[in-house]
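Engineer: How does the following fold in three dimensions:
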Amino acid sequence: MEKGMNVAEIFGQDVFNDTAMQERLPKKVYKELKRTIEEGKELELDTADVIAHEMKEWAIEKGATHYTHWFQPLTGVTAEKHDSFISAPLESGKVLMTFSGKELIKGEPDASSFPSGGLRATFEARGYTAWDCTSPAFVRRDAAGATLCIPTAFCAYTGEALDQKTPLLRSMEAINEQAMRLIRLFGNTQSKRVRPSVGIEQEYFLIDAGKFRERKDLIYAGRTLFGAMPPKGQEMDDHYFGTIRQRVAGFMKDVNEELWKMGVTSKTQHNEVAPAQHELAPIFEVANVAVDHNHIIMQTLKRIAGRHGLKCLLHEKPFAGVNGSGKHDNWSLTTDDGRNLLEPGSTPHENIQFLLVLTCILKAVDEHADLLRESAANPGNDQRLGADEAPPAIISVFLGEQLEDVMEQLISTGEATHSLDKGKMHTGVRTLPDFAKDATDRNRTSPFAFTGNKFEFRMVGSRDSVAGANVVINTIVAEAFAEACDVLEQAEDFDLAVHDLIKEYATRHQRIVFSGNGYSQEWVEEAQRRGLSNLRCMVDAIPALTSEKTVAMFEKFGVFTRTELESRGEIKYENYAKAINIEAQVMINMASKQILPAVVGYTKVLADTVLAVREAGADHQVQAELLTEVSALLKQTKDALKVLREVSEEAAKEAKSEIRARYCYEKVVPAMERLRRPVDQLEMLVDKEVWPMPSYGDLMFEV
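Structural biologist: Now for the predicted structure:
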């Protein structure tokens, strides 16, 4: 019998965490590093030298030969350049293994080769990585051996952020400063910092690696561009929380072991709604560490899948007709001494600070809904958002019946005199206990839902970094806190001013609150009456990034400059156009080289069959009708293919990325859909032995 692993023993064994630092660093150096982490002070070079030496010795004991500054450029994935610890050879022919404080603190990758949206010209190559000492270094093990990974920020030579982490750290400072102002007004003199706490649920698909290699669309685009639905999809809801298949269970076991060693608190795993879809969720962490760990999770899922003959798909919509994948970004604010600003009192209306925080967040989401929607925009999410799955493309906030009742009292009478109590949920079964009933139900159709002591932003795509979404949430809430504090700090009667401010915010921003079915057409119409935007595609969402309101807010809090925002807008337009172009070219390639030849060959078989049956004197009507139907669909496919080629060539002529992206959305995407329709119909008619690629059934049910 296999001995079970001891999680407590292996957890964090490959992380240069607080325990490792206390064991290895001199007390003075350890205290200086802790002060840097907690107060954001600059680290002295002589102190960094000691830390680097001990970190190197620790990593070498773990088998590491190389180190890398592990960063998050604007490519959507992480990047790394590996350097070995060896120094120049000695006269004896031996080498020393060295790692200096300078090498730890700063690296210099080529900045011109990463997306910069015009911030850096091709000949302007210098960029810097800077150690984020608040996110611990770790050793990662793969085919290259063991590598010391040092989480870093990435900036241009001129200082602009070229990554996801730099603005995230800036936004964390902004929310800390403004939240500290707010809690000081309410008499909190103990807490020293307020940090956004984030829990990120990761959805993904697993399919057989062999079948993956037979699908050019999955290889190049990450999603199926053709494919008819199998006889059974997710209709029976039998996959959700179902027993995990043994092959997948073995994969999950290895994933957990790898993550635990790297200090990632992999907590929950289960089957998701769609066939072959699964979810992994860690425990809450400080925002920048949570983002780093989510990247580790995505990389680990992909790497471990290969060991099991599987392929992990992180695309938001790998299969049409079944639920896609996202990330649920659970966000809250917590002080350094453990107080959650989103934790209600025994009855929420008695907790005036909680209500002010809550209404400030309503204000923030209402005033910057388009920007929040943009933070979750990518080409894959266009297929997912607004479909019959969480969430819709319209931003709204779910509070639950208890808090909505309190809000309605504040709006109508100016005060809240009662709240809906938590009741007992009687089971009626003597062998089961009665459960304490939560004050509110959950709403899976809400993009931004209050779930007890946190908000759950459900829009982020499954392969995206959640850094962008958290940058937006942190900053818009910081702005709302700042504006509230500006009023309250000048108030003669604080209690009255707080009361009036809560009522004002609840009244002015009640349009953003919605607790009904976000999937319904009635909500689309109601949202339009309320004046809420419905940005169905990425191209429509990108302008929110560079609006005057957005620029003013980000510059006020030092999170982004106008130039940085404009560069990100340019990158997003480029990425959209490139992604659609790749998908279009893959469809053209597959249709031309695989599908049309296969169907033409099949029509010959049908024609020969018609002739043979007719010569035999039997009724050949069915064979003839099938030949006619297949031939008609073949012509539709050929005509649609021609149109797709034409619009793709036209899109490539446009030099301006914004115009090219808009053209791709308005012309190329519909042309792709027109090509797909007859091909998917042909898949249902053509002999499976002839069809040139695995079907949806092969991919989703044979794992």
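
Engineer: C-alpha from now on. contacts and neighbour counts both.
Structural biologist: OK.

Engineer: in the helix ranked longest in the chain, what's buried?
Structural biologist: Ranked by residue count, the top helix of the chain under DSSP state H comes out as helix 621-653. In terms of neighbour count (16 or more other CA atoms under 10 Å), helix 621-653 has its buried residues at 623-624, 626-627, 630-631, 633-634, 636-638, 640-641, 643-645, 647-648, 651.

Engineer: Here is the second sequence; please produce its structure so I can put it next to the first one:
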Amino acid sequence: MKIFGANVFTDAVMRERLPKNVYKSLKKTIDEGLPLDPSVAEVVASAMKDWAIERGATHFTHWFQPMTGFTAEKHDSFISPTADGKVIMEFSGKELIKGEPDASSFPSGGIRATFEARGYTAWDCTSPAFLKEDAGGVTLCIPTAFCSYTGEALDKKTPLLRSMEALSKQALRILRLFGNTTATRVIATVGPEQEYFLIDKKFYEQRKDLMLAGRTLFGAMPPKGQELEDHYFGSIKERIAAFMKEVNTELWKLGVSAKTQHNEVAPAQYEIAPIFNTTNIATDHNQLVMDTLKKVANRHGLVCLLHEKPFAGVNGSGKHNNWSMATNDGQNLLEPGTTPHENAQFLTFLCAVIKAVDDYADLLRVSCANPGNDHRLGANEAPPAIISVFLGEQLTDIFEQLGNGGPKSSKQGGQLTVGVTTLPPLPKDSTDRNRTSPFAFTGNKFEFRMVPSSLSIAGPNLVLNTIVAEVLSQMADRLEKAADFNGELQAILKEIATKHKRIVFNGNNYSEEWVEEAAKRGLPNIKSTVDAIPALITEKAVALFGKHGVLNETELHSRYEILLEQYCKQINIEAQTMIFMAKRQILPAAAKYTALLANSINAVKSAAAGADVSAQVETLEEVSAVLASFKKKLADLEKVTAEAKGLEGDVYEQGVFYRDVVFKAMGDLRADGDKLETMVDSALWPIPTYAEMLFMI
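Structural biologist: All right, here's what the predicted structure looks like:
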């Protein structure tokens, strides 16, 4: 396909345009993590500029991922004035390597004060530069890391890259012990599935809650939701198919291997999934996917909603993070083979992941924490807030054998006969799948299913990389000192199988029985974002991330502050938006309806003495009672929201108040608002309904 990667400064483009010695030097930096030669950057910058200009680019930008969770960019043109009043197109190695955006205007958690503005962006040469095409023209985008003047990471990319190096270092120690002397790097690979909603733009523009908060704060359930299960994998409507076609074209040009697309479970909900890639590139690509979904939707008169729960009562959106490890020469370290019980190397890495998930479940939970995900986790539509590992029948059996002295056999899948003579027998997998598990082994990778749809995948993956690196480090420390490698390895695997079997669960994670069982096993059940965030600043977390050079104590505390501030700000925006909609839209509509009812009653009485107006009177009384309750609950929400603003001195205390008091008051107000929607004349109701938004597309 000619368009694939057409807008990417790919390896093939570099090989064609760079001198051989420069290309080889850059490849060593990319593939082996060697320091970048500044003279190489100068040559690369010139070639990159020429390539971009040939394709219509006039500007370049350092494209980075600050702690907002979105991407950021500041555009500079290639033009440079000359003495004769003209301009030439220039781009230097210095401009490629380093940029200086204002660091004080991004979330820093106290690392940067308002008057301390300097920050740096640094070229991430391991992620290819690309061209962004839009109404503003063509821009050369250079993926970068973002740090403060004093060197702390202010972004999501920097600690992710550090975690990838940590995982590679520790995994190589294990591989060397197994006799692998050829691999020079171990790469964390990811394939993130992205869920999203699409609604007609005209409805979006009439909903202040969607515009300001990303989710509907009022909205009664329509007569039909998802109960017929007819949307999932259903025939894709032409309007949506046209949108998806353009999304694919735009992503393919950017080198994003968008492969799978389909209708999801909820009405108006969809999914797109790429092929696996290196974690930092997959992270960049997922940001491009979210950006492209929004831009292309707008061109089609649609709006893409990435919020985890834009519509109450129907399934929300997540982002399944398919994670694995591979050597730079192509060996998947989580590939079990046909006889996994005999594959000691696979079992070593498998057990390392299981132990890491059990030891650091709290950090995995906080990596997926945001206000939107609080609506999903544990709501029988997404994994519960309790983290467990699904291994399936075959690997669970082997894991149990490890704990009982050593594995001797592997359960096999065999053949599945469908029962129709014209259909061939199907090779049957060795185990079923479990869509309720938050962390499931799915053949040669783990699927981390808790990740929120709107979140950057950098956070969950830097935690995964780091915790697995730590367990591999512990294992390598013992094995490198062992006189009997095989004996010590068997002892380690048996120890893990015995101590960490509590984290393995293959049943229904949605059941109340599992909640009770998990409590007996001592597994944490962290139900909210506010409860999860303190895990970042425990002694255990500081020691872990510090040991592997991923995040220092200052950086961890900054993220603690940022996440709590973002939670408080988001709930405050939602509360203020509810107050606005209640006062300016719902109250006037309901009051107008009651006035019409009252006038109707009086008119009927005047026109026909003794006429039965009991139905109108009863309706008026019902609506008036709900309206009075709605008005009282609106006053309550205004009061507690004002109180929350007064707690700004202690961000954790404020977060708890927003969760326990403000959020509850919002729910109380919504209950009456949604009831009014079912009672007020639809011609008077001021905002689009769920039925319109979810089905009129």
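
Engineer: Need the TM-score from the superposition.
Structural biologist: Scored against TM-score structural alignment, normalised by the length of the second structure, the superposed chains reach a TM-score of 0.99; 694 aligned residues with a CA RMSD of 0.8 Å.

Engineer: before we move on, back to that, after superposition, how close is the longest helix of the first structure to the second structure?
Structural biologist: Superposed on the second structure, helix 621-653 of the first structure shows a mean distance of 0.6 Å to its aligned residues (mean CA distance after the TM-score superposition for the first structure).

Engineer: Pull up the aligned stretch in the second structure for that helix.
Structural biologist: With TM-score structural alignment applied, helix 621-653 of the first structure matches the range 614-646 in the second structure.

Engineer: can you pull the contacts of the one residue sitting closest to the centre of the first structure?
Structural biologist: Nearest to the mean C-alpha position of the first structure, by CA atoms, centre = their mean, lies residue 464 at 3.8 Å. Residues in contact with residue 464 of the first structure (CA atoms under 8 Å, 6 or more residues apart in numbering) are 76, 376.

Engineer: What of residue 421 of the first structure?
Structural biologist: Counting by CA under 8 Å, 6+ apart, the residues that residue 421 of the first structure touches are 347, 402, 439.

Engineer: Next: residue 14 of the second structure.
Structural biologist: Residue 14 of the second structure sits next to residue 23 when contact means CA under 8 Å, 6+ apart.

Engineer: swap in residue 206 of the second structure?
Structural biologist: Residue 206 of the second structure makes contacts with 687, 688, as judged by CA under 8 Å, 6+ apart.

Engineer: Equivalent analysis for the one 10 residues further on, please.
Structural biologist: Residues touching residue 216 of the second structure, when contacts are defined by CA under 8 Å, 6+ apart, comprise 207, 209, 210, 310, 311, 312.

Engineer: Which of those residues sits closest to residue 333 of the second structure?
Structural biologist: residue 310 (38.0 Å; CA to CA).

Engineer: The aligned residue in the second structure for residue 10 of the first structure - nearest residue in space that isn't next to it in sequence?
Structural biologist: Residue 10 of the first structure maps onto residue 3 in the second structure, with residues paired by TM-score structural alignment. With sequence-adjacent residues excluded and distances taken as CA to CA, 6 or more residues apart in numbering, residue 3 of the second structure is closest to residue 253, at 5.4 Å.

Engineer: same check, this time on residue 534 of the second structure
Structural biologist: residue 560 (6.9 Å).

Engineer: So what's the residue count around the one you found?
Structural biologist: Other residues near residue 560 of the second structure number 21, with proximity taken as other CA atoms under 10 Å.

Engineer: would you list every one of the helices in the stretch 451-600 of the first structure?
Structural biologist: 467-488, 494-508, 521-530, 538-541, 548-556, 562-590, 596-615 (DSSP state H, counting those that start in this stretch).

Engineer: Could you say which one of those helices comes nearest to residue 122 of the first structure?
Structural biologist: helix 562-590 (14.7 Å).

Engineer: Go ahead and measure how far that closest one is from the middle of the chain.
Structural biologist: Chain-centre distance of helix 562-590 of the first structure: 18 Å, with CA atoms, centre = their mean, to the nearest Å.

Engineer: Where in the second structure does that helix fall?
Structural biologist: Taken onto the second structure by TM-score structural alignment, helix 562-590 of the first structure occupies residues 553-581 there.

Engineer: ok, and for that stretch, which residues are buried?
Structural biologist: Residues of stretch 553-581 of the second structure classed as buried by neighbour count (16+ other CA under 10 Å): 553-568, 570-572, 574-579, 581.

Engineer: mean per-residue distance, that stretch to the first structure?
Structural biologist: Superposing on the first structure places stretch 553-581 of the second structure at an average distance of 0.3 Å from its equivalents, by mean CA distance after the TM-score superposition for the first structure.

Engineer: give the contact list for the residue nearest to residue 534 of the second structure.
Structural biologist: Residues near residue 560 of the second structure by CA under 8 Å, 6+ apart: 109, 533, 534, 536, 537.

Engineer: circling back: could you report the neighbour count for the match of residue 10 of the first structure?
Structural biologist: 13.

Engineer: likewise residue 292 of the second structure?
Structural biologist: By other CA under 10 Å, the residues close to residue 292 of the second structure number 18.

Engineer: who touches the helix or strand hosting it?
Structural biologist: Per DSSP states H and E, residue 292 of the second structure falls inside helix 279-299. The contact list for helix 279-299 of the second structure, computed with CA under 8 Å, 6+ apart, reads 70-71, 126-127, 143, 157, 160-161, 164, 187-192, 198, 201, 243, 246-247, 250-251, 256, 276, 303-306, 456-458, 461.

Engineer: State the span of the first structure onto which that helix is aligned.
Structural biologist: Alignment of helix 279-299 of the second structure against the first structure: residues 287-307, by TM-score structural alignment.

Engineer: Same question for that stretch: list its buried residues.
Structural biologist: 287-298, 300-305.

Engineer: what do you get for stretch 534-554 of the first structure?
Structural biologist: 534-539, 541-546, 550-551, 553-554.

Engineer: Kindly indicate which of the residues you listed lies nearest residue 98 of the first structure.
Structural biologist: Relative to residue 98 of the first structure, the closest of these is residue 554; by CA to CA it sits at 40.9 Å.
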